[in-house]
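[1] here is a sequence together with a model predicted from it:
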Amino acid sequence: MIKPIVKDILFLEQKSEPATKDDAGVIQDLIDTLKANINGCVGLAANMIGVKKRILVFAVGGSIIVPMVNPVIIKKENPYETEESCLSLTGSRKTTRYETIEVKYLDAKFNEKQQVFKGFVAQIIQHEMDHFEGIII
């Protein structure tokens, strides 16, 4: 189901909790909401739709949507400065990201995965994972 985007800073600054299989419905809500906002958004964290769980989704090539449950960055390389915007906020802000990251996570079926991401996809994942910690860019 398409959910409204949360813009309440006090809510967004709260840390998210680990997701469980009971939160599986949130994955579909995130996918539906990202599809509805795909013209102005490439990723969403669960708190952006009002759920304080460590779940994110991101788009690859504008059509493939990848969910990640409880992702953890286990390796990061090559920091760089960039500027980002967020669907929950107006304007853009400067931040530091890493060109290459390795992430352990659960997929939509709660199977363990480990994968290396580079470039813009790595940047999206880092941005959405900041939401889990209440860091708003």
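    Perfect, thanks for sending it. Residues are numbered from 1 along each chain as shown.

[2] okay, CA-based contacts and neighbour counts for the rest of this
    Noted.

[3] who touches the residue of the chain positioned farthest from its centre in this structure?
    Most distant residue from the mean C-alpha position of the chain: Asn78, 20.4 Å away (CA atoms, centre = their mean). By CA atoms under 8 Å, 6 or more residues apart in numbering, Asn78 lies in contact with Tyr98, Glu99, Thr100.

[4] from Asn78, how far off is the closest residue to Gly119 other than its chain neighbours?
    In space, and not counting its chain neighbours, Gly119 is closest to Glu99: 5.2 Å by CA to CA, 6 or more residues apart in numbering. Using CA to CA, to the nearest Å, Glu99 is found at 5 Å from Asn78.

[5] which SSE is the spatially most central residue of the chain in?
    Centroid-nearest residue in the chain, with CA atoms, centre = their mean: Glu128, separated by 2.8 Å. For Glu128, the host element (DSSP states H and E) is helix 119-132.

[6] which helices and strands does that helix pack with?
    If contacts are counted by 3 or more CA pairs under 8 Å, 6 or more residues apart in numbering; DSSP states H and E, helix 119-132 sits against strand 43-45, strand 55-60, strand 92-106.

[7] below is an additional structure, to be compared with the one above:
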Amino acid sequence: MILPIYGYGEPVLRKMGAEISKDYPNLKETIANMFETMYHAHGVGLAAPQVGLAIRLFVIDTEPFADSDDVSKEEAAELKGFKKTFINAKILKEEGDVWGFNEGCLSIPDVREDVFRHEKITIEYFDEEFNKKTEEFDGLIARVIQHEYDHIEGILFTDHLSTLKKKLVGKKLMNIMEGKARPDYKMKFANKKGR
């Protein structure tokens, strides 16, 4: 089932996600709905707060990045096969150079800005079968994970922007809150009933 994506200004996007257990109600269905919603909106990641759930859950499928001219053949192969569910994730380490990449967010349509993040992370999480894992990721995969991880911490990519950049996108953010954004997917807006 395709769920509405909560837009900038919705309070749930600022909540710290709560940890869940393997008997969280309808967990498998929630994960399936999140993947379906993400694909419908042409995203590469989606966090539970973006569909109104203040829990520590996000899903990722980086395949769309595999077709980019900016990635090597090796990285393209890695991106093509990377589809994962992260439950109760905890980033243990961020290391390596900080590099910029033009990010966007399904909750903040029509806003894209360069965000600087570490190139490598170590993360501990549970997969959808509740197997505990500790893994290292780098490059675009690490970046997508960091972006989605921010969501379960109540952080949006616009929080990483300079004061000047925040001012420049301020009007667009206000328009999203007022429901004036018109993406090609269903959204729930802070100051307007969903469409």
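    Cool, got the structure. Remember, predicted model here, so these are calculated numbers, not experimental data.

[8] TM-score of the superposition?
    Overlay of the two chains. TM-score (TM-score structural alignment, normalised by the length of the first structure): 0.88; 135 aligned residues with a CA RMSD of 1.7 Å.

[9] still on that earlier bit, Cys86 of the first structure is nearest to which of the helices and strands packed on helix 119-132 of the first structure?
    strand 92-106 (7.3 Å; CA to CA).

[10] gap between the closest one and the chain center?
    Computed by CA atoms, centre = their mean, to the nearest Å, the chain-centroid distance of strand 92-106 of the first structure equals 10 Å.

[11] go on, stretch 100-113 of the first structure?
    That offset, for stretch 100-113 of the first structure, works out to 13 Å (CA atoms, centre = their mean).

[12] rewinding a little: was I right to think the residue nearest to the centre of the first structure contacts Arg54?
    No. Between Glu128 of the first structure and Arg54 there is no contact under CA atoms under 8 Å: 9.4 Å.

[13] find the residues that touch each one of these two.
    In contact with both Glu128 of the first structure and Arg54: Ala45, using CA under 8 Å, 6+ apart.

[14] picking that back up, mean per-residue distance, the helix holding Glu128 of the first structure to the second structure?
    Mean deviation of helix 119-132 of the first structure from its aligned counterpart in the second structure after superposition (mean CA distance after the TM-score superposition for the first structure): 0.5 Å.

[15] quick one on the thing from earlier: okay, the contacts of Asn78 of the first structure in JSON lines with neighbour count next?
    Shown next, in JSON lines, are those (neighbours: other CA atoms under 10 Å):
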{"residue": "Tyr98", "neighbour count": "20"}
{"residue": "Glu99", "neighbour count": "17"}
{"residue": "Thr100", "neighbour count": "19"}
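
[16] can you confirm Leu34 of the first structure is in a helix?
    Yes. Leu34 of the first structure: assigned to a helix according to DSSP: H, G, I helix; E, B strand; the rest coil.

[17] what's the helix or strand for the residue farthest from the centre of the first structure?
    Going by DSSP H and E, Asn78 of the first structure is in strand 64-85.

[18] identify each buried residue in that strand, please.
    Ile65, Pro67, Met68, Val69, Asn70, Pro71, Val72, Ile73, Lys76 (16 or more other CA atoms under 10 Å).

[19] with stretch 17-29 of the first structure instead?
    Neighbour-count burial for stretch 17-29 of the first structure [16+ other CA under 10 Å]: Ala19, Val26, Ile27, Gln28, Asp29.

[20] pretty sure the first one contacts Val69?
    Yes. When contacts are counted by CA under 8 Å, Ala19 of the first structure is listed as touching Val69 (6.6 Å).

[21] now the common contact residues for these two.
    Joint contacts of Ala19 of the first structure and Val69 (CA under 8 Å, 6+ apart) are Arg54, Ile55.

[22] for Ile91 of the second structure, see how far away whatever residue of the second structure lines up with Arg54 of the first structure is.
    Using TM-score structural alignment, the partner of Arg54 of the first structure in the second structure is Arg56. Arg56 of the second structure sits 12 Å away from Ile91 of the second structure, going by CA to CA.

[23] equivalent analysis for Gly139 of the second structure, please.
    15 Å.

[24] Cys105 of the second structure too?
    20 Å.

[25] and Glu113 of the second structure? What does it align with in the first structure?
    So Glu113 of the second structure corresponds to Arg93, using TM-score structural alignment.

[26] surely that match and Glu81 touch.
    No. In this structure, Arg93 of the first structure is not within contact of Glu81 by CA under 8 Å, at 10.6 Å.

[27] show me what Lys188 of the second structure aligns to in the first structure.
    So Lys188 of the second structure corresponds to nothing, using TM-score structural alignment.

[28] packing partners of whichever helix or strand Lys188 of the second structure is part of?
    Using DSSP H and E, Lys188 of the second structure maps to strand 187-188. For strand 187-188 of the second structure, the elements it packs on are strand 5-6, judged by 3+ CA pairs under 8 Å, 6+ apart.
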